[in-house]
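**Q** predicted model and sequence below, questions to follow.
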Amino acid sequence: MTPPEHAPAPGGPRTVDEHRAVVASLVPPAPVVEVPLSQALGRVLAADVVATVALPPFDNSAMDGYAVRAAEVAAASEDAPVALPVAEDIPAGRTDVPTLQPGTAHRIMTGAPMPAGADAVVQVELTDGGVEQVAVRRGPAAGTHVRRAGEDVRPGTTVLTAGTVLGPPQVGLLAAIGLPTVAVRRPPRVLVLSTGSELVEPGAPLAPGQIYESNGPMLAAAVREAGGEAELLRFVPDDVEVFASLLAEKAGDVDLILTSGGVSAGAYEVVKDALRDRGVEFVRVAMQPGGPQGAGRLDGDGPAVVTLPGNPVSSLVSFEVFVRPALRAAMGHPHPLRPVVSAALAEALVSPPDKRQFRRGVLDASDGTVAEVGAPASHLLASLALADCLIVVPEGVSAVDKGVAVEVWLLEA
């Protein structure tokens, strides 16, 4: 990399890290709610979970076979099997399990309670499968194929800690220890506002000067992928009064208002005009794409507001840099940032030295290289759709040679 040339001057653009801290401060930890296990997948545990029962709760069979006293069948072999009368059948779920008497066997199924007196299970494949009498052809050692009560979890054990993301195994464990509900962080509720009089719903005919609206659906999807709840309010016209009226109607029910567009230096910047005197600070951030940004709290004590630039790549990259980590941190995710790896550049690239650049890339896992996909222009959404990572070029760097290692953010769920 070329050595740093200069940094933003004092009073100049806000750094990426400074703006990320501002956005993070606006989205505090989400409230704790109790949800049924059926709704817990992907949520973040809000408190440690301590088991009140053993797992397994009782000694049980690990095989279909026969519960026996190991000493009584120790001499069994293929040539000299040991025959025992089958005194009982013990299917899984039987609760009135009788004691195994000396000189007998109980036919037992996987998961069924071990009878008192038995200390081993002979799997059915090592017998003749008899119903009234069984011939055992190989004797097991004591404890064979017996699952002991509490060998997985003992009562009083902390089985999951706060901050655990609940996947299928965790949900299964919670069900196994008898929890019908679990305490998790509530997903932040995000109102996604798509502004612009030129916007048209996909599928409708386009008049001259109109475009299909993409930022709203894209950002709403990004909120949901991050774990939040998104309400999409589309086609807000470039009218300050209409914009303010919609905010008054919707703002009381959300944790975050997320807008795109209307924050640059030109005319008809409806978001900036509507919010500049209502607690939202508009700044330039030393990054590309995504320089114009805004953040604050509506009227000082209302919901958080984050305003993103309108070009689609700028908007989604800004979400990745600032909003996604804030949402995930609010839900208690232990690792709110995207996974980061180092990879060698497949081709050299240049970068403005006064900005941190986020370039769209494709990672080649076979040789550990990363290649830029598409041009860096912020309106080129198709190349972002092809990317599986972002290539990060830090401030103070004007060029990166081929083969030099760079920071790469993996755009994975």
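**A** Noted; the coordinates are in hand.
**Q** alpha carbons only for contacts and neighbour counts from here, please
**A** Noted.
**Q** what's the burial count for residue 158?
**A** 13 (other C-alpha atoms under 10 Å).
**Q** identify the residue nearest it in space, chain neighbours excluded?
**A** Excluding the flanking residues, the one nearest residue 158 by C-alpha to C-alpha, 6 or more residues apart in numbering is residue 50, at 4.3 Å.
**Q** is residue 322 part of a helix or strand, or is it coil?
**A** Following DSSP: H, G, I helix; E, B strand; the rest coil, residue 322 is assigned to helix.
**Q** check contacts around it.
**A** Contacts for residue 322 (C-alpha atoms under 8 Å, 6 or more residues apart in numbering) come out as 19, 20, 23, 24.
**Q** rerun at 10 Å
**A** Applying C-alpha atoms under 10 Å, 6 or more residues apart in numbering to residue 322 gives the contacts 16, 17, 19, 20, 21, 22, 23, 24, 306, 308, 316, 337.
**Q** now it: how far from residue 29?
**A** 16 Å (C-alpha to C-alpha, to the nearest Å).
**Q** and what of residue 404?
**A** For residue 404 relative to residue 29 (C-alpha to C-alpha), the value is 39 Å.
**Q** neighbour count for the two, which is higher?
**A** residue 29 (19 against 15).
**Q** which residues sit in contact with that one?
**A** 185, 186, 187, 188, 326, 327, 328, 329, 330, 331, 332.
**Q** got a winner among the residues you listed for most neighbours?
**A** Among the contacts of residue 29, the one with the most neighbours (other C-alpha under 10 Å) is residue 331, at 30 neighbours.
**Q** leaving out sequence neighbours, find the closest residue to that residue.
**A** Going by C-alpha to C-alpha, 6+ apart, residue 331 has residue 185 as its nearest residue, at 5.2 Å.
**Q** take this one as well and set it beside the first:
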Amino acid sequence: MMPVFDKALELVLESVEKLDAMELPLSSCCGRALAEDVHSDIDMPPFDRSAMDGYALCGEAPSYLIKGGIHAGEPSGIELGPGEAASIMTGAPVPPGADRVLMKECAILEGGRLKASEMPSAGAHICRRAEDIEKGDRVLEAGIDIEPRHLGIAAMAGRAVLRVVRAVRAGILTTGSEVVPPGSIPGSGQVRNANLPMLEGLLTTAGFECSASLHSADDPRGIREAFERLLADSDVVLAAGGISLGDRDCVAPSLESVGARFLFREVAIKPGKPLSFGMAAGKPVFGLPGNPVSVLCTFEEFVLPALRKMSGFARFERLRLQGISCFDHSQKPGRHNLLRVIAMPGLCWELALPPSSGSGDLMSTNSANAIAHVSAERTGIAPGDTLSFSLFHSAGPDLSFT
């Protein structure tokens, strides 16, 4: 029986496992998934420090004797008693005996003594030791998408390297005797290869590595050899085209000849019905339809969640948002529809449908930034209807995954 959208996605995600971890210097960690929690090795701040340029004061007094100055990065070397003060810089250690800091703007110097135009309260402008983090506290959680701010936190916690999940290496194969390279002039019955560069771009913009990009004519031997090479050098294989049930569709038999076991060979979706998924040599293999729009939609909704789970990201499932339809659309019931839409933010998301000549129209994705989900039971959509949708992954992990 042909699985529905949710069941097919469940089968994919149940089949893939997180890859092994490796250590990288902080400068190489952005975009990776953190493989283990990070704990601070010190209190933060590690000492009582001044939050302002000004004067450290000991208690309240009509005036203060200035005993010296304290600079950031140096031990104070000063101890204050009642009626005494020391000039202090932002970030400098607060000296023993001081219980507040007077902002420089409120300081009055008269006859070699210091007065306050406005007396600060006890504890004012002092960041206490361990106020932010105590030694041993977790500062970063495994599974996060590492961003530059996380590198700063890791450095503060004493880490010069991090354990991250290694990047997924994906091998691509496009097929079709009628397909010619993008720079060629197509002859009669030929089309340019849009899928190969699109898949390469989808992988790299999502943070994954492309181990090899191959094309094969509809030749079982050539396709089998391509799969053998890709399986040897990749963690996952993506094949676009030749996955339907036609006489010259050689991808599925070729995969089976190298040991692939399919979990499904079709999905009740439109576009993308021929989508197939299986495992070969312990590695996931996706058979994507040859239609470029189907490739885009199935990559976003099925392949990306699998790759992110393999990469160790805690957020790997597609985030579904809610939007209001601004268009009419009719469809035959029976298949879950994936509509390319323009999602416009505001008080609520509004969804517009770009002009399209059908499911094979890649130009319809030119202005689209999201995929709207229309259940198989529905026969149409009217303006004002509420639809769930997923933004393209280029919107970033915070808006694309949960």
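**A** Yep, it's here. Bear in mind the structure is a predicted one, so any value in this text is a computation, not a measurement.
**Q** still on that earlier bit, out of the contacts of residue 29 of structure 1, which are shared with structure 2?
**A** Checked against structure 2 using both residues aligned by TM-score structural alignment, their matches' C-alpha atoms under 10 Å, these keep these contacts: 185, 186, 188, 326, 327, 328, 329, 330, 331, 332.
**Q** restricted to helices, list these.
**A** Mapping those onto helices (DSSP state H) picks out 326, 327, 328, 329, 330.
**Q** can you lay out those as a markdown table showing distance to residue 384 of structure 1?
**A** Putting these into a markdown table (distance: C-alpha to C-alpha, whole Å) gives the following:
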| residue | distance to residue 384 of structure 1 |
| --- | --- |
| 326 | 22 |
| 327 | 22 |
| 328 | 22 |
| 329 | 25 |
| 330 | 27 |
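**Q** of the residues you listed, closest to residue 67 of structure 1?
**A** Closest approach between those and residue 67 of structure 1, by C-alpha to C-alpha: residue 328, at 50.8 Å.
**Q** what about the helices in structure 2?
**A** Per DSSP H, structure 2 carries helices over the ranges 5-15, 148-156, 195-205, 220-233, 251-257, 292-298, 304-310, 397-400.
**Q** same list (these) but as CSV, adding distance to residue 98 of structure 2.
**A** Converted to CSV, the helices of structure 2 look like this (distance: least, C-alpha to C-alpha, whole Å):
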stretch, distance to residue 98 of structure 2
helix 5-15, 59
helix 148-156, 26
helix 195-205, 53
helix 220-233, 64
helix 251-257, 74
helix 292-298, 63
helix 304-310, 52
helix 397-400, 44
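**Q** for residue 99 of structure 2, see how far away the counterpart of residue 56 of structure 1 in structure 2 is.
**A** Under the alignment (TM-score structural alignment), residue 56 of structure 1 pairs with residue 45 of structure 2. In this structure, residue 45 of structure 2 and residue 99 of structure 2 are 17 Å apart, going by C-alpha to C-alpha.
**Q** can you check residue 328 of structure 2 too?
**A** With C-alpha to C-alpha as the criterion, residue 328 of structure 2 and residue 99 of structure 2 are 68 Å apart.
**Q** and these two? Which one has more around it.
**A** Neighbour count, other C-alpha under 10 Å: between residue 328 of structure 2 and residue 99, residue 99 has more, with 20 against 13.
**Q** ok, that one - contacts?
**A** Here residue 99 of structure 2 is in contact with 56-60, 80, 120-126 (C-alpha under 10 Å, 6+ apart).
**Q** looking at those, which is nearest residue 254 of structure 2?
**A** Using C-alpha to C-alpha, those come closest to residue 254 of structure 2 at residue 126, 69.5 Å.
**Q** counterpart of that closest one in structure 1?
**A** Under TM-score structural alignment, residue 126 of structure 2 pairs with residue 146 in structure 1.
**Q** roughly how far apart are the closest residue to that match other than its chain neighbours and residue 405 of structure 1?
**A** Spatially, and ignoring its direct neighbours in sequence, residue 146 of structure 1 is nearest to residue 61 (5.0 Å; C-alpha to C-alpha, 6+ apart). Note on residue 61 of structure 1: its distance to residue 405 of structure 1, by C-alpha to C-alpha, is 55 Å.
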